[in-house]
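Chemist: coords below, sequence missing:
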């Protein structure tokens, strides 16, 4: 079978390697260089190694709790039961996870986990280590790699995906395939502040929407609580709080306990909103206090964070550092079954682009790399199996609606609109305003021709879908938070 994998993070590279090892002809298409994307930036680790008193069942329970009861129990069971095999596979492919003096894997704990079950590599450079190992594994095979190639659209014939359309150096090209596996990541650049690298513009989800694929849960956008508040967005791993760092206000008070009994280790959506509210009250960023961990431990356990914070003028071993939330991860996406099949024949989706049901309304920390590895492998294994899903949906055409300010479109204006109205804290009035503006922008937009114009079109499409989904969910749950006084109004 001729298989095209679009994207080269952990999900795409895992799917490609498994498909190749199963005898398929595989081509990886990636927007940047092989291994670019969010995986290489992941400071957190991979959940799924269980020490004394811990188990897959406990991991599943934590995942369900973090997902606010909306996670799919069967998908979660698959994740935790197959996680150990995927972690062992990563080790076999060359990922050197951190180990103690006894050569046992070191296990860390992060927010909303009841036990230490997370493995890291290079302290806070897990994603980079995984990316290097998987890229090297691909390079050792006969997998074809096409870099600097923009996914313009899917080729659909008689309701079946038959390949993809690309832009390479501004030239349109077609690539025929028996199956397409989307592994293009999320849409962090819908927002003015994001941890995602440039280029995370929802291209895969948008292409799937245009092809008629079912999407769901786009309203569930996770904001990471602790981004360094000065300079370009830089994530300060949740593992820092897992080791004992605290969040404090201007008076040194640990304010997160006002919102949740677990304080700094509450689910990410709770901590992010607590930080945003406190920053609004005091008119300045809150601070992450890691001074109690000491300079030696911080440098050894978090070498990347230590280097960057010091480069920006902070000695976090001596003083708390200013932090703020930023858009981090999309729980929704292309709806798939447990083998990565979408509602359109021939189209698979894995990783952040997919909505497997694992994350529900709020992703549990360090489940994303695990999900990419588990479901990437499962999609590859399903390539030869009968197609059990086939139900495309019709994409609504953009309509002109009253726009209160008739502002001109540019990407910065869209990102600010989404940040203010479809961000951490939402109101029905704000969502309706955002939807009206976005629909007006879409209705008056010219047909895209360049890669940048295609990105803008994709962001506009996803902005409309996200605001619509947020309006349709009339109660607060997980990462979707409506101001209480306006719920249901």
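Modeler: Okay, I see it. Nothing here was measured: the structure is a model prediction, and the numbers come from that model.
Chemist: from now on I want contacts and neighbour counts done on CA atoms only, so please keep to that.
Modeler: Noted.
Chemist: quick one: contacts for residue 205?
Modeler: Contacts were defined as Cα atoms under 8 Å, 6 or more residues apart in numbering; by that measure residue 205 touches 186, 215, 333, 334, 353, 462.
Chemist: so the residue nearest to residue 461 when sequence neighbours are not counted, which of the three states?
Modeler: Sequence neighbours aside, residue 206 is the residue nearest to residue 461 in space, at 6.6 Å (criterion: Cα to Cα, 6 or more residues apart in numbering). With DSSP: H, G, I helix; E, B strand; the rest coil as the basis, residue 206 sits in helix.
Chemist: from the contacts of residue 205, pick the one nearest residue 201.
Modeler: Closest approach to residue 201 among the contacts of residue 205 (Cα to Cα): residue 186, at 7.0 Å.
Chemist: try it against this one:
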């Protein structure tokens, strides 16, 4: 059966082909699923670049409540403990599910799963594949399973607009391929589109990760939460590449240290030291560099000599950059890595727009709070894929199929506009922020959005939320508000963001209807 001929009453569309999208599609089998992806299967997704691993409390002396407690502690007061506990309890079974799909995780000499340690974890609980190639290992296994599942079809196209019926329920997707737009009706749509790192000039994410799914949901009226919380990975390799290659946090778990050019310990005197939560480490590096001190990850000695065997991805990256980690420290800096904010979803991944679900980084589940614990990202996507599938099965199909008179105009991001957005986000909405810089960013992004930049619209949503949170917490740090306020979530909508942005930009009118609708 071809993709276009499938009955809308049966079909589910999954947008995105990383771990969140592929796992959800597999959980929905044998229901017909169409995966819409901008790149061929197995390419263009942040999953394949994930070096760390999947956290699971399966070792001796460990238990899901301990994993949940570490997650809550890293989340800087905004993690929902019931969500953390539910995900932690699911983790061992999810590892078994992946093993059943043929995913080959690293094992000790006795055949048991090898467990690593990462920052802010109180136990060794990181399950890895091929050392620091866990994301690629998991992605390969999921791709094999998807290709072997007859009910799943893959469509390489850009998702441009969510279709909605007369009651506002999502009932399909408008796609574009080879310059032609077409409608794809469906009973439900699952967004699994990843994050926003590509909005920043310094990022470890694929360049295409500019929050496309976030904007799709926002334009459809979905509620958005905690968009200001962007995690900057502290140890991106600062050697001129774009995107920046990553030196996995697991290296510090195995003894690597952060030093300045004179060999001084960057994390000396800071609680947790080199294994402090990511937001703490990123700020320490940022402040050192702001003071003119270059920062390096020191793996010299035994760790560097064993790098090719234990961390082959980082070893290969260093080799390509002319760095010998056995005798040279690796230059590093913080780079945009993960978005804790996203589309608000419930325990089943359901948004507040009927017919629309979200999974993975694009969603705000309550797990990560203000700062994601290492190796919880792949886990979160896997943990929510099953409940999403069950929820869709229990949901009646939309009674109407949207049929707009004309297809919406596709917004674009020319190279110059996107470059301006990336530089602006890096400079004004980065590791450390203040009101003056955020207001400057909002005014400039508003202007770029009026010119038709989708990336500017997504950046605008983040900047407006960052200005509204007048405190420092987790991945959001204000130099003009160093203390913390009472705990709360920032919940907003696209049109509220536009209203605030227009006021700040001093615009007499809101953005054009084309920019708002896409």
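Modeler: Okay, I see it. Every value quoted in this text rests on a predicted model; they were computed, and no experiment measured them.
Chemist: re the thing from before, tell me which residue of the second structure matches up with the residue nearest to residue 461 of the first structure.
Modeler: Per TM-score structural alignment, the equivalent position to residue 206 of the first structure in the second structure is residue 215.
Chemist: and its match, how far is that from residue 459 of the second structure?
Modeler: 10 Å (Cα to Cα, to the nearest Å).
Chemist: how about residue 19 of the second structure?
Modeler: The gap separating residue 19 of the second structure from residue 459 of the second structure is 25 Å, by Cα to Cα.
Chemist: so for these two, which sits in the more crowded spot?
Modeler: More crowded of residue 19 of the second structure and residue 459, by other Cα atoms under 10 Å: residue 19, with 33 against 28.
Chemist: could you check which residue of the first structure pairs with the more buried one?
Modeler: Residue 19 of the second structure maps onto residue 10 in the first structure, with residues paired by TM-score structural alignment.
Chemist: quick check: chain neighbours aside, which residue is closest to that match?
Modeler: Distance criterion Cα to Cα, 6+ apart; nearest residue to residue 10 of the first structure, sequence neighbours excluded, is residue 372 at 5.7 Å.
Chemist: so the residue nearest to residue 461 of the first structure makes contact with residue 460?
Modeler: No - counting by Cα atoms under 8 Å, residue 206 of the first structure stays clear of residue 460, with 9.3 Å between them.
Chemist: assign the spatially most central residue of the first structure to helix, strand or coil.
Modeler: Taking Cα atoms, centre = their mean as the criterion, residue 329 is the residue nearest the geometric centre of the first structure, at 3.2 Å. With three-state DSSP as the basis, residue 329 of the first structure sits in strand.
Chemist: how about the contacts made by the aligned partner of it in the second structure?
Modeler: Correspondence of residue 329 of the first structure to the second structure, assessed by TM-score structural alignment: residue 338. Residue 338 of the second structure makes contact with 195, 196, 197, 230, 231, 232, 233, 361 under the criterion Cα under 8 Å, 6+ apart.
Chemist: ok, now which ones touch the equivalent of residue 181 of the first structure over in the second structure?
Modeler: Aligning on TM-score structural alignment places residue 181 of the first structure opposite residue 190 in the second structure. By Cα under 8 Å, 6+ apart, the contact list for residue 190 of the second structure reads 12, 13, 14, 15, 21, 356, 357, 358, 359.
Chemist: now the first structure: which of those match?
Modeler: For the contacts of residue 190 of the second structure, the contacts that are reproduced in the first structure, applying both residues aligned by TM-score structural alignment, their matches' Cα atoms under 8 Å, are 12, 13, 14, 15, 21, 356, 357, 358, 359.
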